[in-house]
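Chemist: Below is the structure, and that's it, no one-letter string:
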């Protein structure tokens, strides 16, 4: 095994989800190392720093390159693209758009991140949206619609699933969690993305994994109404209750 990918809880870790989904979608062999987040952030950083250079996930180690560590989700994708160029579109313009879209997700959409923390297992009644959150949602709709319109879909930059789609997988999950529906092609695209086998596997494993962290659960809820807890529902269904 050449690649070892360290990830955080699948229930919460949007940053980890991106490269993991990409590896799975392209059938790139890797060894998964799941490290659970702790109840205390300072203690978590101390513990993670023992084996992760940035004390954060995701982090990729390549044993074929003297166990070199790549500790940023976008850098991991670019590193993998050196060996698997198909993770980006082959068409020049589509590739440029895909990189722009991934970079915007990597650095932007801060109000969606802040107001709608990732939690694949809960369904939350979002309630009134701030102007800032609505601007992010409007921009998201615009960007996704542009990609589908320019390159014909069904994926963000054309016919093939690429790194750009992997970068928007956490947003597809967030929209499900908080009941955010985008109009037109943007909404249809997010539905397709959420149903992609690699995305579905991550979400399903996140719903059932142990390691629930109270501070993340409370950050998701923030006094908002919990419409459904999919983990609890799956347990009840299993028990026939």
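Modeler: Thanks, I have the structure now. These numbers come from a predicted model, not from an experiment.
Chemist: only C-alpha atoms for contact and neighbour calcs from this point on.
Modeler: Fine.
Chemist: Quick check: residue 76 touching residue 69?
Modeler: No: Residue 76 is beyond contact range of residue 69, at 9.3 Å (criterion: CA atoms under 8 Å).
Chemist: so what's in contact with these two at the same time?
Modeler: 59-60 (CA atoms under 8 Å, 6 or more residues apart in numbering).
Chemist: put this beside the first:
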């Protein structure tokens, strides 16, 4: 049995990505959740990941770390390649977009960290954050126009690239980012996934550590 080690479902954007891939493609796994930003986080996560980060995937003694690497491993080991589009061009551009997400958009990440319970308010991001937002929505349009006519996701059917951008959907919703029609349709498709709904509901229900009182709250 696979074991996926994750952080808080409300906050851990990197953990969400492989969770969506595993759940949506029906791969069975056990889940270990370690709350972030607690005094004992490093001690707890060290049992599962020597780099002291989540997520990590364990499979019969093999440990894979990093969200994209986990998704690639699951695709090769359990999905017979179904995790990416079957068309060569679509697969190449989906991988390019996933890699851009993996390494980029730092302004948006820093200024709008994932917080699924957050509701939009008057907070606004700066010009660098806006450039990230515009680039992301342009990228979604490019993928959808070129490869996405066969379904509601970026390349038609759900694939790893959609999972890589799912935390961005959460950010856009939580911070009230204006979305064009294509981006809104993609956000709706992500939110329709049972795996997303399961993750969101668990995130809303999970406890948080209160450092000042050294207690937890729902």
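Modeler: Noted; the coordinates are in hand. Since the structure is predicted, the reported quantities are computational estimates derived from the model, not experimental observations.
Chemist: And for residue 210 of structure 2, the neighbour number?
Modeler: 12 (other CA atoms under 10 Å).
Chemist: With residue 33 of structure 2 instead?
Modeler: By other CA under 10 Å, neighbour count at residue 33 of structure 2 equals 15.
Chemist: if you skip the residues just before and after it, what's nearest to it?
Modeler: Nearest residue to residue 33 of structure 2, sequence neighbours excluded (CA to CA, 6 or more residues apart in numbering): residue 6, at 4.9 Å.
Chemist: Distance check, that neighbour against residue 12 of structure 2.
Modeler: Remark: distance between residue 6 of structure 2 and residue 12 of structure 2 (CA to CA, to the nearest Å) = 7 Å.
Chemist: more crowded one of those two?
Modeler: Neighbour count, other CA under 10 Å: between residue 6 of structure 2 and residue 12, residue 6 has more, with 25 against 21.
Chemist: Which part of structure 2 matches stretch 194-206 of structure 1?
Modeler: Using TM-score structural alignment, the residues of structure 2 aligned to stretch 194-206 of structure 1 are 191-203.
Chemist: Buried residues in that stretch, which are they?
Modeler: Buried residues in stretch 191-203 of structure 2, counted by 16 or more other CA atoms under 10 Å: 191, 195-196, 199-200, 203.
Chemist: what do you get for stretch 101-117 of structure 1?
Modeler: Across stretch 101-117 of structure 1, burial judged by 16+ other CA under 10 Å covers 101-102, 105-106, 109, 111-113, 115-117.
Chemist: what's the residue most central in space within structure 1 in contact with, if anything?
Modeler: For structure 1, the residue whose C-alpha lies nearest the mean C-alpha position (CA atoms, centre = their mean) is residue 170; its distance is 3.0 Å. Residue 170 of structure 1 is in contact with 14, 17-18, 118, counting by CA under 8 Å, 6+ apart.
Chemist: switch to 6 Å and redo it
Modeler: With contacts defined as CA atoms under 6 Å, 6 or more residues apart in numbering, residue 170 of structure 1 is in contact with residue 14.
Chemist: Also residue 30 of structure 2?
Modeler: residue 3.
Chemist: Same question for residue 69 of structure 1.
Modeler: Contacts of residue 69 of structure 1 by CA under 6 Å, 6+ apart are 60-61.
Chemist: Mind telling me what it corresponds to in structure 2?
Modeler: Aligning on TM-score structural alignment places residue 69 of structure 1 opposite residue 63 in structure 2.
Chemist: Which helix or strand contains that match?
Modeler: strand 62-65 (DSSP states H and E).
Chemist: That strand vs structure 1, average distance?
Modeler: Superposing on structure 1 and averaging over aligned pairs (mean CA distance after the TM-score superposition for structure 1), strand 62-65 of structure 2 comes out at 0.6 Å.
Chemist: next helix or strand past that strand?
Modeler: helix 67-78.
Chemist: and the residue nearest to residue 98 of structure 1 when sequence neighbours are not counted, how far is that from residue 57 of structure 1?
Modeler: If the residues on either side of it in the chain are set aside, residue 98 of structure 1 comes closest to residue 164, at 5.2 Å by CA to CA, 6+ apart. Distance, residue 164 of structure 1 to residue 57 of structure 1, using CA to CA: 19 Å.
Chemist: Just tell me what residue 144 of structure 1 corresponds to in structure 2.
Modeler: Counting by TM-score structural alignment, residue 144 of structure 1 corresponds to residue 140 in structure 2.
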